[in-house]
Each structure stands twice: as C-alpha cells, then as structure tokens.
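Enquirer: Based on what follows, work out the 3D shape:
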Amino acid sequence: MSRSAPRSDLATHVVENQPPIRAPSLWADDLPLRGAVAAAGGQADTLAAFAHTLSDPAMIEAGRAANRYPPELRLFDPGGRRLDEVTFHPAYHQLMTAGAKAGYSAVAWEPQSGGHVTHAAMVYLLSQIEPGVCCPLTMTYAAIPVLADSALASDWLPKLIARGYDPSIAPVAQKRAATLGMAMTEKQGGSDVRANTTWAEPDGDAWRLTGHKWFCSAPMSDGFLTLAQAEAGLSCFLVPRWLDTGRNRIQIQRLKDKLGNRANASAEIEYHGALAHMLGDPGQGVRTIIRMVHHTRLDTAMAPAGLMRAALAEAAHWCRHRTVFQKKLIDQPLMRAVIADLALDVEGTLALGLRVAQAFDDANDGFARIAVALAKFLGNKRAPGMIYEAMEALGGMGYVEDTPLPLLYREAPLNSIWEGSGNVICLDILRTLARDPEAAQALSDALDAATGADTRYEAALADFRAAWPGLPPEAEARFFAERAATLLTAATLVTAAPEVAGPYIAARLSGDRGLVAGAVRTHDTAPILARILPD
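Expert: All right, here's what the predicted structure looks like:
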C-alpha cells in the first residue's frame, strides 16, 4: 500500500530544520565494520546480505513493534488448566526468523572459515535493530559446544544449527529447528552458583530436578541448560521443555518486568520433578556450563558495540541535518569534538570484539580466555555514558520514544549485568591471569606487538607495568582491568584501524583529557568523522 508524503505546511507553522527519516544501510554506511571484518577474517558477503535484510524499513519497524508489544505470560487456559506458555508479537517471530536464517546461531559451527567473527558481527548488526531477540539466538549458539560431545548430540545438534526458526510447541524430535535457554541464577546465590539449592535425583538414565530459578532466560526455548545439586555435587543438565508425553514439569511463576530487553522474555521458574539429562561429569557442573558462558561472553562483548553504533549513527544523522546558530551542528567545533570522541568508543569496542572472535576461530584459547573478559568489561562500562551523550546530541528528541535512543539507553546496562557483572568479570580476569600462564603470556604478547607505532602507547604500557609488576590487590581489580582492556583496544586499533589509533591513544591513554565526552585537547576530528558520516 502506497502512502502519501507527510505534510510540512501546517496551520500554525512550517516544519523545517528537522532531519529526514534516516534510512540506514547497516553495511554500506559502516566503514569501521567492513574494515574490522576484513581484518578479522569474517565472511563479508554473508554479513552484507544480513545487513541488507535488517536495513529494510519493514524490519526496522518490526524491531520497534517487538519492543513496543512485549511478550505475555499465559499461565492457564479458560478452564483453569496450566499452560505455562509465553506469547509474542508477530514482529518478534519475524526477527527471530531473520536471525536464524542468516546463521546467527549456526555460522560459527559450519565449515567455512571466519565463523565466529561472522557470528559476532551479526550480534553487532542485530543489536542495532532489536537487541532483545539476540538473547535466545546467542544462548543457542553458545550451548552447542556443551552438547557437541554429549549423548544428546544426535538429537539436538541438527535442530540447533538448522538455520531455521520453529516456534511451535512440540518435542524437539518433531521440530524443524530448536533454541536453547539458560536457567542458573537462584535467589540466595546470584553469581555464586555453587550456592544453588535445586536438587537432582536419578530416574533411570535420566534425572528429576526440583527447585526454583530466579532467572530463566528465554523461557519459551526448547530446552534449558541448568545447574542442580546431585549426589556428586553441582552438576549441569539439559532440561527439555516438552517431552514425547507432553509438558515437562516446569512451571513459570512470572515474567520479569525489566528495564529494557523488552522483546525478550525472562522468567522466574520452578522445576517440579522435571525430567533432565546430565551433561558432563557428575559434580562438574560449573566446568561444563562455563563452555557456554565463555561463548555468551563473546556476545556480551559485541552487543554494546552494536548499541553504541546505533546511537552514534542516529546522533551523527541529526547533527548533519540540524542547523543551530546559522551553522550545521556537525560543522560546529565543539559538537565535532563530542561526536568524534564518541566514535572512538564504537571503533574500539567493535575492533576488539572482532579480534576476540578471531581468536575463537583460530583456537587461540589462551588469548580468547583473557581478552573476551577484558572486552566485555570495557565495552559495557563505556556503553551507558556514550549512549546518553548521543541522546543529548539530539536534545529533547533524544529523550522521546520516536527516536531509538530510549530503547538503546534502557538496553545499555544489560550485557554487563548478564552472566557476571563488572566485579565478577574483574575477579575472573585476575583469576585467569594467576592460574593460566598461557593466557597471561598471550595478553603480554598482544600488548607488546603494538609497540613502535606510537610513543604515547609505549609510555602508557610502561606505566601500566610499573604500577602492577604482578597482579593487583583485589580492591584495584577494576582499575587494572580497565587499563589492560584500554591498552589492548589501542593495540588492536593500531593494526585494524590505524586512522583512529592515534586519537584513541591520545584520548584514552595519555591522560590529557577530562572526565566527560568531548573533554579532549584539540585534534583533527575529520578522519574520525569521515568514517562514521558517509556521503
């Protein structure tokens, strides 16, 4: 159906000095993405096609609709019989279909090279349109290595990597494709999953779980990786949602009323003797499920890059088209300084995230273990402030739901909180460096590899090593992690995006700056802005 053009000549005024509706091209407009994908060895053609799909106005509107009409819990049918189902707006299913078809969950496990880089870039792209649907797709991707060497592999893996989406309510054997969720957190423990009280009792070759889970991500998934106490200790289990005989004994208590991530359902659930299958060795639940957590951590490092990119693109669009004091906003020196400074966080988070994904592809396990934690920590700490500054660049409209900035701002804290918040990540960084000589050496080598490119970087690296010749005390873990991650980001940009490496080092490592965005010494912003403002 064609639509008439909106009217600008109104009874009281003429609409002017307003930017046109932005029609993004998520691949063509994003020079940093194309460069970072090339540097990391991703599948450019696959990503260009996915970006083209997501750039369609209908898909952008689907993202807004999925966020505007959140999932609803249906506990009972009209006769009072339990359903324990969650219903979604059609836009949610539209987005899930697009992501699954493109290979969001599957491409990393297919034979083509650069699969993890390609997957990570898909996280970045989809996060710009509707980040809520990333959750079930990410957990499906991340669960595959846990299931790959289990007795369940033949039944589950073909459905998890099927490049399809099947929301029907049926046992996995009857479905074209499947998704997996996660249920670890309990009230009394939080990040301390060893405090879990859900218990498991053997039932032939299977197990029966009883207990309460405070957070279950994506409760309409086809199965959940979960932790429960068995006789041998905390163990990992796969709990199917549906059995051949009907519903498994999983009851949804309520959906969480979250700040953001509205398109995705998060629930509080109970297991009432739910049938489950043990994964890994008895008593080794944390060691087993940490393989899933390791891969979800990659996605929580990439998602903030996508959120920040969406905010930056919107702010830059407004600044190009708004005139204030007889000049375009983007031509005013102070605004240029702010936008360019914000762009450095996007460039750095993107480049480091894809470098980490490349380490996953290359089986560079030592570097991947430490770098993914550093990337997650820094990117997520930069995202909320950066998105707020982009919101401010729009002025009052940035605070209005007609623009994407409120959605992005609500989403900004999620990926830091999910799967271990800032303190947990920092302690994990210290633990990895203390216990894993391969990871510690890989980080040191990566930092040394960038020497010779910029004397300011070398000075910052020397100061870092002088401050902490060994591991820092626990109370300094955040300072240490922030500095190590910033140095690693700068080292990555030296190779992946040398055009912005110098400004990044000056603004993030030299110390010659203030505490807020744009509080930097005068430098040439043109090369940075040229990368984010295509003609």
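
Enquirer: rest of the way, CA atoms for contacts and neighbours
Expert: Fine.

Enquirer: Now do the strands in the stretch 251-400 of the chain.
Expert: 266-279, 323-324, 327-328 (DSSP state E, counting those that start in this stretch).

Enquirer: Then the stretch 101-250 of the chain?
Expert: With DSSP E, counting those that start in this stretch as the criterion, the stretch 101-250 of the chain has strands at 180-183, 199-203, 206-217, 223-230, 233-240, 242-243, 246-247, 250-255.

Enquirer: longest helix of the protein?
Expert: For the chain, the helix with the greatest residue count under DSSP state H is helix 285-321.

Enquirer: And that helix, how far out from the chain middle?
Expert: 3 Å (CA atoms, centre = their mean, to the nearest Å).

Enquirer: picking that back up, please identify the most buried of the strands of the stretch 251-400 of the chain.
Expert: Neighbour counts (mean count of other CA atoms under 10 Å) averaged over each of these peak at strand 266-279, with a mean of 21.

Enquirer: one step back: could you tell me the angle between the longest helix of the chain and strand 223-230?
Expert: 140 degrees (axes from the mean of the first three to the mean of the last three CA atoms, to 10 degrees).

Enquirer: Closest to the centroid, which residue in this protein?
Expert: A303 (2.8 Å; CA atoms, centre = their mean).

Enquirer: So L487 sits against A459, correct?
Expert: No. Judged on CA atoms under 8 Å, L487 makes no contact with A459 at a distance of 10.9 Å.

Enquirer: Report whether L461 is found in a helix, as I expect.
Expert: Yes. Counting by DSSP: H, G, I helix; E, B strand; the rest coil, L461 is located in a helix.

Enquirer: Any idea how many residues pack against the closest residue to it other than its chain neighbours?
Expert: Excluding its sequence neighbours, the residue lying closest to L461 (CA to CA, 6 or more residues apart in numbering) is L487, at 7.1 Å. The tally of other residues near L487 (other CA atoms under 10 Å) stands at 23.

Enquirer: For L487, list the residues it contacts.
Expert: Taking CA atoms under 8 Å, 6 or more residues apart in numbering, we find L487 in contact with 447, 457, 460-461, 509.

Enquirer: for the stretch 51-200 of the chain, what spans make up the helices?
Expert: In the stretch 51-200 of the chain, the segments counted as helices under DSSP state H, counting those that start in this stretch are 57-68, 90-102, 115-129, 134-148, 153-160.

Enquirer: Second chain to compare with the first, below:
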Amino acid sequence: MVTTSVDERHRSAGEQDGGHVGYATHDVTNQPGPLAPYDASDDIALLEGLRREGAGWAEEDLRRLGRLAGSAQAQEWSDQANRHEPELRTHDRYGHRIDEVGFHPSWHHLMRTAVAEGLAAAPWADDRPGAHVARTAKGLVWGHTDAGHGCPTSMTYAAVPALRRQPELAEVYEPLLTSREYEPGLRAPAGKRGLLAGMGMTEKQGGSDVRTNTTAATPTAEPGVYTLRGHKWFTSAPMCDVFLVLAQAPGGLSCFLVPRVLPDGTRNAFRIQRLKDKLGNRSNASCEPEFDGTVAWLVGPEGQGVKTIIEMVNCTRLDCVMMSAALMRKTLVEAGHHVRHRSAFGARLVDQPLMRNVLADLALESEAATALALRLAGAADRAVRGDAGEAAFRRIATAVGKYWVTKRGPAFTAEALECLGGNGYVEESGMPRHYREAPLLSVWEGSGNVNALDVLRALGRDTATAQALFDELGLTRGADARLDAAVVRLKDHLAEGSQVSARRLVERMALTLQGSLLVRHAPPAVADAFCATRLGGDWGHAFGTLPATAGFDAIVDRALPDAV
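Expert: Take a look at the predicted model:
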C-alpha cells in the first residue's frame, strides 16, 4: 500500500514552477498587483499649478520627491509607522519622570525626509518667490505616504510667524526651526541642529473657545519669563522641542513659548498624562499635558494671545487643505490603479461606463482641491512679501477652503475605497487608514462651524476681504454662464449675513472659487463638467452622477496618466 501526504497530493494537483507550488483552487487571477513603485508627482494639475503660482523652479525637486513618495520603501514606512504606534514612557527604570514618547524607526525615516525636503519651516528662510508654494506642492506629493507626521512639520511651519512677534525669541529659535536637519530626542534647544514646534491651545472646558482657558501664567522676577499652571486637552506631537501655548496672564489671554528642555539642560515641567486613542492619525502622538511651575517665555504683548497666534492658524489651515487634497489624490490613484487591472462582467472596470463616471467625478473633485490649495499657497507666499490684496484674499479664502475641502475629504475617500470593493475594506489595502485620517482635517484648526463663523467675522471686520474674493471671481466674468450666475447668487446670499445659513454661504464661496480656477486654468472638459454639476445643479447626491454629456475620457485620462 502506497501512502501519499496531503502536501504531495496538492503538488500533484497543482503546478510546480521554480519551487513555487500552484494550487488549482487558489490560483490568483484578476487581482491588481501593488501600486508601488509609482510617481506621486505624476499629476498634471499639480505641475501646472506649481508653475502658475510661481514655483516652477522647484519642479525637478518635486518630481524626485514624488518618485520617493511612491516607492515601495516609503509606502512601507507609512504602513509600519501606523502599525507600530507611539508609546509613552512617563518614567525611566530608576523612577525619574521623563515624559518621553517612543516611535518606530519608520516614523523617523518619514520625518527625516520631510524636514530635509523643507516641509517644516524652511520656506521662512528661503527668499525665492514661490518658496511657500513649493512647500505646499511637496506636501501634496509627500502626503501620499503617512499623514500623521505632517502634524509636527505643519506646526513647526506655522510657529515661525507667531514667534516673530517676539524678535529676541525669534533670533534664537527661528534658525533652528527653519533648519533642514531632523534631530529627535529631548535636549537643550541651543545644542541641537534643528528643532520642531508643537502647540497647546485647547482645554477640557472650552475646546475652540480658547478664551475660557484656565491655565494661569504668573510673571517671575525675570522680564518676559512666566511660570504656568494648568492643563491642556489636546496637544499634538509632545516629542517636539518647543510649544506655543495659550494661558491667562495678568493682562489676559497670552501666548507663550514653552521648551521641553530648559537652556541649562534640565527638563521643564511638561507632565504627559496620557496619549490620545484617536480614530486615525495613529502614527502621530497627541497628548494631555499638565503644567505646574512650567517655565515659559511671553510671545507678543500680554492679552493678545489670539492675535499673536492668528498667523499660525492661517498656516495650519492651509495645511489642512493641502493634506485633504493629498489624501484625495492618493486614494484616487489607488482607485484608478485597481479599476485598470480588475475585470468584472466581461470588461475591465475602468472601461465600464458607470465606473468611468465615478472616476471622472472623483477626478473633478481632486483637481478642484489641488488647484485651490496651490492658489492659497500662492496667496500666502505673496502676502508674506507685502501684497496687501493677496493678504486680504488669503484671509477669507483660506477659511473657505479649509471648510469645504476638508468636508469633502471623508466622502471622497469613502467613494475611492468603494472602487476597490471588499479589497478596499481590508486593512492591508491602506484605504481604511486613509478613510480614518480624512475626518481629522475638518476637525483640526476649527471644525466646520468654527471656520464658517470665522468667514462671517472676516467679512464683517474688513470690506477688503469680500472685495478680494469678488475681484478673484471677476477674472472669469463672461467665460461661463453658470459661473456668472453662481457669483450673482453668492452676492445675494452675502447680503443676508445670517449665522444660521453660514455653512451654505461658505459652500457657495468655495464652489464658485473652485469653478473660477478651473474655468481659467483647466481644460474645457474639466471646467464644463465642474460648472455643470457643482454650480449648474446637474448632479446627484453621490459621486458618479455626472451628466452623460460630460467628457469622461478627457477627465479621467488627465487625472490618471498611464505612468500612474
């Protein structure tokens, strides 16, 4: 009697090729291979916007970074940084309080690259016109990796203009914040080659209503130096070197610089109570710190804390738009790759009319978000250089863009995930991570209501803001009847000035602004489909409801070149 093992029976039923055994019931067919390696900068709308907004000189660097972002290595870093989450160590083995956060090596690879590429505060030390646009464009491609490490780089970028309110502090810290050297670990700031900045604004009882903060700042005998006592509810990136913190001084709510390590090398009192267990953004640490005798330096005058940090908010809101647009683009590329290599019902998914409608609709949304992000970056760049008109436009358009683009992110990523079917719902695809990340960007730096009300305040305080917006929209007058009609409706709505309809007003502002950008700069197929749907009303309530007359092929082919 001859016996045959289970393995031998399988080998006899299958095929053996080069040592790999194939099983008849488990042959893998009709499954797309990995997207990586790919070029994350292979995005026509992105490259056109880069040149249009004055940073064409950065294109070679952008393309290089795009290839790195889409490499198998960088994609693996992203996956590992999220699977191996930060760990809090409150004490060392001897019982000393250390309040340190440990990260997987992949996090440090991502951070080192981001800082070296100028995604932190480097543009503030770059005199070239378009430096801030180049940073935003790089963020749009490096955002194809991990979103979490964009938090400390964004806060570091935003800290510089606030810190400049106190020139003697800026003189010490700005060269280190604008450095392209990433040097993790808590040490005296002056002894490091580069620094990262965080911020601690909100508290349990108030959230965005920072005027209700109870953290107290007590002056010391040394001018400009205070001690803090209180708590913060949501402080991201506690491993950073310095923090901008709001606290109540004798003269009212004020802004302070809080270093983790004091100039003499001793640890400042920064007691991390716990790390937040968040929906997404898992690679990044967010915490609840307590201050008790914490040494801090005043930034700006007492009582002007909100005014001091407003420039910081403009910067981080721009980054919310940028990161939402990057998530849209990343998930669109993933969806496009899948449907190009997957067949159903006798044809590739990409060739099926309804799927092509979905892809085209997603592509419109992605291009509109990218165009707006780069326009906002261009306004920021020119405002820094003294352009008052661009500063007024930036003031209102950044809040408008932050509201709308970040609101569209969760719906967009959900639709892109659905293009992969069940494969997209599996963690290994990466799509669930992107889906969990998307809502953060509409919450961070003010939820939808906060931003909508901020738009109303900007309109009420300075007529130049509304004028700047309508000057921008006026550049396309007569080019598209639907856009012209939308601008008229917007002016009528603006006259109401009602808080209850603020969201509707801001949505209309965003859509007319995006429509104007696409009519001016995108091909006719893209502009026409956007205006027909977002402004003309020929659209359903879900993605994939473009009218049959839309130029699906032109839209999809522009968004997803063959190289992607």
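
Enquirer: Out of the helices of the stretch 51-200 of structure 1, indicate the one that is most buried.
Expert: By mean count of other CA under 10 Å, the helices of the stretch 51-200 of structure 1 have helix 115-129 as the most buried, with a mean of 27.

Enquirer: what angle sits between it and helix 90-102?
Expert: Using the same axes, to 10 degrees: helix 115-129 of structure 1 against helix 90-102 is 160 degrees.

Enquirer: Could you tell me where helix 115-129 of structure 1 falls in structure 2?
Expert: With TM-score structural alignment applied, helix 115-129 of structure 1 matches the range 131-145 in structure 2.

Enquirer: And the contacts of the matching stretch?
Expert: So stretch 131-145 of structure 2 is contacted by 40-41, 46, 50, 53-55, 58, 62, 65-66, 69-70, 74-75, 77-78, 114, 117-119, 123, 150, 319, 322-323, 325-327, 329-330, 373-374, 377-378, 380-381 (CA under 8 Å, 6+ apart).

Enquirer: Check stretch 265-283 of structure 2 too.
Expert: Here stretch 265-283 of structure 2 makes contact (CA under 8 Å, 6+ apart) with 81-86, 88, 90, 98-99, 107, 146-149, 187-188, 234, 259-262, 285-295, 433, 436-437, 440.

Enquirer: buried stuff in it?
Expert: Of all the residues in stretch 265-283 of structure 2, those buried under the rule 16 or more other CA atoms under 10 Å are 267-272, 274-276, 280-283.

Enquirer: measure the residue nearest to L461 of structure 1 to G511 of structure 1 for me?
Expert: 13 Å (CA to CA, to the nearest Å).

Enquirer: just K328 of structure 1 next, same as before
Expert: 31 Å.

Enquirer: what does A337 of structure 1 give?
Expert: Using CA to CA, A337 of structure 1 is found at 17 Å from G511 of structure 1.

Enquirer: which of the two has more neighbours?
Expert: Using other CA under 10 Å, the more surrounded residue of A337 of structure 1 and G511 is A337, with 24 against 11.

Enquirer: counterpart of that one in structure 2?
Expert: Applying TM-score structural alignment, one finds that A337 of structure 1 aligns to N357 in structure 2.

Enquirer: Leaving out chain neighbours, which residue sits closest to its match?
Expert: G544 (4.8 Å).

Enquirer: The one you found: how many residues sit nearby?
Expert: G544 of structure 2, neighbours per other CA under 10 Å, totals 19.

Enquirer: Same question for L469 of structure 2.
Expert: Residue neighbour count, defined by other CA under 10 Å, stands at 20 for L469 of structure 2.

Enquirer: Check D553 of structure 2 too.
Expert: 15.

Enquirer: now swap in D524 of structure 1 and tell me
Expert: So D524 of structure 1, with other CA under 10 Å, has 12 neighbours.

Enquirer: next one: the one 10 residues further on
Expert: Look at P534 of structure 1: counted by other CA under 10 Å, it has 10 neighbours.

Enquirer: In structure 2, what residue corresponds to G99 of structure 1?
Expert: Alignment note (TM-score structural alignment): G99 of structure 1 maps to A114 of structure 2.

Enquirer: R163 of structure 1 too?
Expert: Counting by TM-score structural alignment, R163 of structure 1 lines up with R180 in structure 2.

Enquirer: Equivalent analysis for K376 of structure 1, please.
Expert: Using TM-score structural alignment, K376 of structure 1 lines up with K402 in structure 2.

Enquirer: Spatially nearest residue to its match, not counting backbone neighbours?
Expert: In this structure, K402 of structure 2 finds its nearest non-sequential neighbour in V321, 5.3 Å apart by CA to CA, 6+ apart.

Enquirer: can you pull the contacts of the one you found?
Expert: Per CA under 8 Å, 6+ apart, neighbours of V321 of structure 2: 369, 373, 401-402, 405-406, 441.

Enquirer: Aligned counterpart of it in structure 1, please.
Expert: For V321 of structure 2, the aligned position in structure 1 is A301, judged by TM-score structural alignment.

Enquirer: again, but for N423 of structure 2
Expert: Checking with TM-score structural alignment, N423 of structure 2 has M397 as its match.

Enquirer: contact partners of stretch 387-395 of structure 1?
Expert: Contacts for stretch 387-395 of structure 1 (CA under 8 Å, 6+ apart): 307-308, 311-312, 314-315, 318-319, 339, 342, 398-399, 405, 408-409, 412, 517.

Enquirer: So what's the gap between it and the chain middle?
Expert: 21 Å.

Enquirer: With stretch 462-482 of structure 1 instead?
Expert: Counting by CA atoms, centre = their mean, stretch 462-482 of structure 1 comes out at 27 Å from the chain centroid.

Enquirer: What are the buried residues along it?
Expert: Across stretch 462-482 of structure 1, burial judged by 16+ other CA under 10 Å covers 477-478, 480-482.

Enquirer: Out of these, which is nearest to P111 of structure 1?
Expert: Distance to P111 of structure 1 across those (CA to CA) is lowest for A481, with 34.6 Å.

Enquirer: State the helix or strand in which the closest one lies.
Expert: Applying DSSP states H and E as the criterion places A481 of structure 1 in helix 477-496.

Enquirer: Identify, from the contacts of L487 of structure 1, the entry nearest to L10 of structure 1.
Expert: So of those, ranked by how close each gets to L10 of structure 1 (CA to CA), first place is L509, at 51.4 Å.

Enquirer: For that closest one, which residues are in contact?
Expert: Taking CA under 8 Å, 6+ apart as the definition, contacts of L509 of structure 1 comprise 456-457, 460, 486-487.
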